[in-house]
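Enquirer: pasting the structure only:
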């Protein structure tokens, strides 16, 4: 195989990754709204993408459960009902509470130091957004991802970081833009991280469950007031 062919394949893969990152961020931030119908031509024009990388990105987003393929009609951004979203947060409350407890027991000292440093970077980001948003990229930049991985519980992390993770990210960002919520969420994250650094699993579990419970109550209030559309 020639070097030129390998380079072309590498460039195509990079463009597909860029297209995927672009569209996933648009979904998470609500630029592509839940339930919105999307087509290839529109997406190419809207996000300055080319068809090949776009199609690969659409397939990956479908596999993550963020897009639904409609026969002969393109794709639709996934959407859920208010009741389903509340139930997702109830599931998170139980599962992430356990993850926080086990993270306190199993994370290495170096991982905990990195977790605390991550929150320092998050604080800088929230300040740059003037306290109006708390957007966390997926993976290692995400506080909740770090906790799930730090639990060293393979089955638990698989459940938390599968389709549930990507679905919840769609709503976490939208909810983080509530007045005062970014700084409050950051303070709650710091309290959880402090409990983990003290190796206090019971406290870490309690604080994580309270953190997610507060988010769920916020969702319920917003749905009731009509200020959150799903």
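Expert: Yep, it's here. Computed from a predicted model, the values in this text were never measured in an experiment.
Enquirer: CA only for contacts and neighbour counts going forward, please
Expert: Noted.
Enquirer: which outside residues touch whatever helix or strand residue 105 lives in?
Expert: Using DSSP states H and E, residue 105 sits within helix 82-106. If you take C-alpha atoms under 8 Å, 6 or more residues apart in numbering as the criterion, helix 82-106 is touched by 144, 147-153, 156-157, 160, 164, 168, 192, 195-210, 212-213, 215-216, 219-220, 223, 230.
Enquirer: Which members of those residues occur in helices, if any?
Expert: Assigned to helices by DSSP state H, the following of these qualify: 144, 147-150, 156-157, 160, 164, 168, 192, 195-197, 201-210, 212-213, 215-216, 219-220, 223.
Enquirer: and those, which are buried?
Expert: 144, 147-150, 156-157, 160, 164, 168, 192, 195-197, 201-209, 212-213, 215-216, 219-220, 223 (16 or more other C-alpha atoms under 10 Å).
Enquirer: next, the one to line up against it:
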């Protein structure tokens, strides 16, 4: 994978898109677990793509920080330490809380209704097909995207949230129950609808902080394995 691969428009480009979507779905769902080495012949056979499109798909996933590549060793699904994950939850706790406040201050009534709909939907609907995995935007992602602060949106981008999905597939306890998440999301959306920035910020802070403390407790007790 050392050489630069530039695919022409047409079938090879479509095959690269298809391989990217399929492998992304396998990573996020845990079919390809963290740390596993990618078997290119097997992936090529299973997804019906040639070497060039497959390697282009792998490069895209590497750009999303979902895959690491070591010369003469190959590509692996990324594996993070407990400290890596804990630090990213600290970032979420700070930035998503501010994003919630900004949404309460800036969103239009129409945008608030869309955010309410996302809150009622739940954290990450089951049964999404591969292209939908790529395009689905969770309540948290929509809130960040709409907050009006480009610096927050650049830090908490699509790659950031895909890493969260990857960790959750490997550590199911690293999330609230669907009903718990939905309840929290609805309360945050309601605070935003009432233009109550203080409450929106506090509710989001507490929502993420609970998971951060669960993770920190597991790390402290030695009960976390990456």
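Expert: Thanks, I have the structure now. Model, not experiment: these values are computed from the prediction.
Enquirer: what's the TM between chain one and chain two?
Expert: For these two chains in superposition, a TM-score of 0.82 is obtained (TM-score structural alignment, normalised by the length of structure 2); 215 aligned residues with a C-alpha RMSD of 2.8 Å.
Enquirer: Please tell me how far residue 212 of structure 2 sits from residue 174 of structure 2.
Expert: Distance, residue 212 of structure 2 to residue 174 of structure 2, using C-alpha to C-alpha, to the nearest Å: 9 Å.
Enquirer: meant to ask about residue 76 of structure 2, not that
Expert: For residue 76 of structure 2 relative to residue 174 of structure 2 (C-alpha to C-alpha), the value is 22 Å.
Enquirer: Grab the nearest non-local neighbour of residue 138 of structure 1.
Expert: residue 145 (7.5 Å; C-alpha to C-alpha, 6 or more residues apart in numbering).
Enquirer: What number of residues are in the vicinity of residue 84 of structure 1?
Expert: 11 (other C-alpha atoms under 10 Å).
Enquirer: Sorry, wrong one. I was asking about residue 82 of structure 2.
Expert: Using other C-alpha under 10 Å: residue 82 of structure 2 sits among 15 other residues.
Enquirer: And it? What does it align with in structure 1?
Expert: For residue 82 of structure 2, the aligned residue in structure 1 is residue 82 (criterion: TM-score structural alignment).
Enquirer: any idea how far residue 40 of structure 1 is from residue 73 of structure 1?
Expert: Residue 73 of structure 1 is 10 Å from residue 40 of structure 1, by C-alpha to C-alpha.
Enquirer: go on, residue 222 of structure 1?
Expert: Counting by C-alpha to C-alpha, the gap from residue 222 of structure 1 to residue 40 of structure 1 is 33 Å.
Enquirer: circling back to that earlier point, superpose on structure 2 and give me the mean offset of the helix holding residue 105 of structure 1.
Expert: Superposing on structure 2 and averaging over aligned pairs (mean C-alpha distance after the TM-score superposition for structure 1), helix 82-106 of structure 1 comes out at 1.0 Å.
Enquirer: Return the set of buried residues in that helix.
Expert: So helix 82-106 of structure 1, judged by 16+ other C-alpha under 10 Å, has buried residues 82, 85-86, 88-89, 92-93, 95-106.
Enquirer: and the angle from it to helix 143-150?
Expert: On the basis of axes from the mean of the first three to the mean of the last three C-alpha atoms, to 10 degrees, helix 82-106 of structure 1 is oriented at 50 degrees to helix 143-150.
Enquirer: Give the helix, strand or coil label for the aligned partner of residue 9 of structure 1 in structure 2.
Expert: With TM-score structural alignment defining the correspondence, residue 9 of structure 1 maps onto residue 9 in structure 2. Using DSSP: H, G, I helix; E, B strand; the rest coil, the structure places residue 9 of structure 2 in coil.
Enquirer: and residue 9 of structure 2, what does it touch?
Expert: Residue 9 of structure 2 touches nothing, counting by C-alpha under 8 Å, 6+ apart.
Enquirer: Likewise for residue 107 of structure 1?
Expert: Residue 107 of structure 1 neighbours (C-alpha under 8 Å, 6+ apart): 150-152.
Enquirer: One more pass at 6 Å, please.
Expert: residue 150 (C-alpha atoms under 6 Å, 6 or more residues apart in numbering).
Enquirer: From residue 87 of structure 2, how far out is the counterpart of it in structure 2?
Expert: Alignment note (TM-score structural alignment): residue 107 of structure 1 maps to residue 107 of structure 2. As judged by C-alpha to C-alpha, residue 107 of structure 2 and residue 87 of structure 2 stand 29 Å apart.
Enquirer: before we move on, the earlier item: can you tell me what the residue nearest to residue 138 of structure 1 aligns to in structure 2?
Expert: Checking with TM-score structural alignment, residue 145 of structure 1 has residue 141 as its match.
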